[in-house]
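> Could you work out the structure for the sequence below:
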Amino acid sequence: MPDDQEESHAVPDPIYRIEKLIHRYNGQPVLEIDRLTVAPSSILGLVGPNGSGKSTLLKLMAFIFQPTEGRILFKGEQAFPFDEAIRSQVTLLTQEPYLMKRTVFNNVAYGLKVRGERGDWRQPAHDALNLVGLDAETFSRRQWDELSGGEAQRVALAARLVLKPLVLLLDEPTASVDAASSELIRSASLRARSEWGTTLVIASHDRQWLHDVCDEVIHLFKGKLAGSGRSNMIFGPWAREDDEVYGKRLDDDQRLLVSVPPSADATAFLDPGDIRILGERETVDNSTTKVVQGTVIRLALEKRSGNLFADVRIGSLILVVRVAESRLATMTLHRGWPVSLAYRPANIRWR
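Next up, the predicted model:
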């Protein structure tokens, strides 16, 4: 290549390519994804309410079963359930850990046995246990039923990490464990990416953690993709306030007014950038803009974009607000401070 010719860097092919996927249970569609790609060694987050299709998507990506329609390409090739060439490369950790009725060591080493690994399994099994914060000498001989919930989930994760998988799929990995186990599970999962280049796909209700660690976070709602990044999803029911004005009464007796919903139980989506924290003496046009009062409960700086986000509690509702850089020079925000939020009902999207 000539010295003055700029070297080109090819974009790696996706490790997953999902095309025109529809999956049905009892004839009813529960998941519909026209197109989704996942880059190798990336971290993809999945958020959405219960029943949105997150667990179904993870099981399909783990090739536990076949989609009703469409296809899932893995490293450019169409893959099928329980394909021997894939089983050792892709592994799924479910929310409820499944351990076999045997010792911790035998649970962790079982995957090596199935894969046909020869030699001494003791060191890799002990390394995997230590990775999830369980002392191998202490836990290896314990039986499966002698573990707490958090310990069982970490043993289940160790049984997957011992394989150094190409893809690690995590379904609510920290939802049912104590805070210490939760942090150890998170740390061990991220080390898989940093040390082995593992691709992670994580479904979790812990949105802040996902936004802190993921390269991309996508939203699933009623089995369909509903955008990416940070968003506010506000559930009905909605009641008519007066002509062309609808809303819902919040726990603190405020009213959240919205544009006309397509149905009483529709879900409203409001972009964090469409909400503004008002200055102390700032006023708004009440005909187009509504104001609610809340309390700042969290401030987070997004590393990739440099944007500052504020989580504001209004009754039992939490709204995420993107704080414009231009406003940071004119206001000071702290956790626990009361704020006024302005938004335009016309900016609400409905599903």
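> When you work out contacts or count neighbours from here on, use the C-alpha atoms and nothing else.
Fine.
> Surely I234 is in contact with T267?
Yes - counting by C-alpha atoms under 8 Å, I234 touches T267, with 5.7 Å between them.
> the more surrounded of these two?
Each of I234 and T267 has its neighbours counted (other C-alpha atoms under 10 Å); T267 has more, 19 against 15.
> and the more buried one, what is it in contact with?
M233, I234, F235, G236, W350, R351 (C-alpha atoms under 8 Å, 6 or more residues apart in numbering).
> how many neighbours does the nearest residue to the fifth one once chain neighbours are set aside have?
Across the structure, with C-alpha to C-alpha, 6 or more residues apart in numbering as the measure, the residue nearest W350 apart from its sequence neighbours is A268 (4.8 Å). Using other C-alpha under 10 Å, A268 has 20 neighbouring residues.
> Would you do the same for the sequence below? I want to compare the two.
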Amino acid sequence: MSSASAPSAASAPPGDAAPIVSIRGLAKTYAGGFQALKRVDLDIRRGEIFALLGPNGAGKTTLISIVCGIVNPSEGTVLADGHDIVRDYRAARATIGLVPQELHTDAFETVWDTVKFSRGLFGKAPDAAYLERVLRELSLWDKRGEKIMALSGGMKRRVLIAKALSHEPSILFLDEPTAGVDVELRREMWAMVSRLRASGVTIILTTHYIDEAEEMADRVGVINRGEIVLVEEKRALMRKLGKKQLTLQLQAPLAALPPSLAEPALALSADGGELTYTFDAQSEETGIAALLRRLGEHGIDFKDLHTTQSSLEEIFVNLVKSPSAQGASRGDAAEGAA
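Presented below is the predicted three-dimensional model:
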């Protein structure tokens, strides 16, 4: 667990890096016929932070549970650091750490004993110095002798992370890791994620806090109704699918836009003092230049301007708000079972 400073998304591994997780044709049908995953293909690059986003019931937890060996796939293959998760289960599982959504752990064990036991489960030799480092990183060192049942919810969440890291995995899955935790713990956890990534650990996270994905992730995958909708570099995704809005404060109020300027992308404020222009992020230069030229031709002057851009959350909502996405909630029960 390196103390190196957090890297930016700009320092992501090159696109041709060998994937550390390779998923091909992965499908899962639960009893009763519900198809949680529909032939998913996905590669996770070594050393990246990959955010998997999707509405409730979309298939996120099922996908993670299959990769981690908790749920059996109906079809398809998964390789974890080169090991088939079915044929070479022990080796594959040893490369993976999982922080689940639910706070399930050994209530009557001490923090130290449960983390030490987790390391031993994977056949790792005892390493008290490493475990101490993990507990100190998570502000758990002073709690090492306490029973888990006596800890707060936030501290129990930290214990789950310590258990997931106890055997020094190269792949770490974080399934809604900050759900229900306070702001301070969220900040500490994401600082730790940045340090892990800097030390070479590959991070795959699901989160409902899309601002975290926007800040932390190198790439974003969106899953909906068991299918991967897209996988894209985060910055490229925001450039390609994001909208920008230019707001102009006019020198003099307008009663109405000239007919030749009337179009859906242009809107005049109620008092006529502001003009807003919505355009694709990809067409920023030509869009703004063309608009300002047209305004000048009509003698419309402005005294100030500023732009805003769509957030990742707005892009995500637009991707999954199609009518077919409404049926995704049917998967909630199966997702919870996973």
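> Now the TM-score, please.
TM-score of the superposed chains, computed with TM-score structural alignment, normalised by the length of the second structure, equals 0.68; 263 aligned residues with a C-alpha RMSD of 3.5 Å.
> on that earlier part again, okay, and which of the contacts of T267 of the first structure map to helices?
In helices, defined here by DSSP state H, there are no members of the contacts of T267 of the first structure.
> Which of these are buried? Put it as a PyMOL command.
Command for PyMOL that selects the buried part of the contacts of T267 of the first structure, burial taken from 16 or more other C-alpha atoms under 10 Å:
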select buried, resi 233+350
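> From the contacts of T267 of the first structure, pick the one nearest G119 of the first structure.
Checking these against G119 of the first structure with C-alpha to C-alpha, the nearest one is M233 at 51.6 Å.
> Going by the alignment, Q123 of the first structure corresponds to which residue in the second structure?
Residue pairing (TM-score structural alignment): Q123 of the first structure is matched to A129 of the second structure.
> so which helix or strand takes in its match?
helix 128-137 (DSSP states H and E).
> Could you list the buried residues of that helix?
For helix 128-137 of the second structure, by 16+ other C-alpha under 10 Å, it's L131, E132, V134, L135, E137.
> Tell me which helix or strand comes right after it.
helix 153-165.
> hey, where'd the helices end up in the stretch 201-338 of the second structure?
Remark: helices assigned in the stretch 201-338 of the second structure by DSSP state H, counting those that start in this stretch are 210-216, 234-241, 284-297, 312-320, 332-337.
> looking at the ones you listed, which is closest to A94 of the second structure?
Closest among these, using C-alpha to C-alpha: helix 332-337, at 23.6 Å.
> Name the surrounding residues that touch the closest one.
Y30, F34, A36, N56, G57, G59, K60, T61, T62.
> separation between D271 of the first structure and V155 of the first structure?
39 Å (C-alpha to C-alpha, to the nearest Å).
> And these two? Which one has more around it.
For D271 of the first structure versus V155, the count of surrounding residues by other C-alpha under 10 Å is larger for V155: 29 against 19.
> pretty sure that one is touching V108, no?
Yes - at 6.9 Å, V155 of the first structure counts as touching V108 under the criterion of C-alpha under 8 Å.
> Just the buried residues of stretch 99-116 of the first structure, please?
So for stretch 99-116 of the first structure, counting by 16+ other C-alpha under 10 Å, buried means L99, T103, V104, F105, N106, N107, V108, A109, Y110, G111, L112.
> Of the residues you listed, which is the nearest to R35 of the first structure?
G111 (31.9 Å).
> Would you mind finding the match for the closest one in the second structure?
Match for G111 of the first structure (TM-score structural alignment): S118.
> Its match: helix or strand, and which one exactly?
Per DSSP H and E: S118 of the second structure is located in helix 111-121.
> Same question for D43 of the second structure.
According to DSSP H and E, D43 of the second structure maps onto strand 35-45.
> I'd like to know how many residues surround G15 of the second structure.
9.
> How about A39 of the first structure?
Residues contacting A39 of the first structure under the criterion other C-alpha under 10 Å number 18.
> residue in the second structure matching it?
Using TM-score structural alignment, A39 of the first structure lines up with R45 in the second structure.
> For G221 of the second structure, see how far away L42 of the second structure is.
9 Å.
> residues contacting A179 of the second structure?
Counting by C-alpha under 8 Å, 6+ apart, A179 of the second structure makes contact with Q101, T207, H208.
> can you check P12 of the first structure too?
Counting by C-alpha under 8 Å, 6+ apart, P12 of the first structure has contacts A39, P40.
> Can you tell me the SS state at it?
Classification of P12 of the first structure using DSSP: H, G, I helix; E, B strand; the rest coil returns coil.
> Okay, it and S42 of the first structure: tell me how far apart.
Taking C-alpha to C-alpha, one finds P12 of the first structure at 11 Å from S42 of the first structure.
> what touches both of those two?
Joint contacts of P12 of the first structure and S42 (C-alpha under 8 Å, 6+ apart) do not exist.
> got the residue ranges for the strands in the stretch 201-350 of the first structure?
Secondary structure of the stretch 201-350 of the first structure (DSSP state E, counting those that start in this stretch): strands at 216-221, 224-228, 232-235, 239-242, 245-249, 255-258, 267-270, 275-277, 290-301, 308-314, 317-323, 338-343, 349-350.
> Dump those strands to TSV, plus distance to V90 of the first structure.
Converted to TSV, the strands of the stretch 201-350 of the first structure look like this (distance: least, C-alpha to C-alpha, whole Å):
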stretch	distance to V90 of the first structure
strand 216-221	20
strand 224-228	23
strand 232-235	31
strand 239-242	47
strand 245-249	44
strand 255-258	44
strand 267-270	34
strand 275-277	40
strand 290-301	32
strand 308-314	34
strand 317-323	34
strand 338-343	44
strand 349-350	36
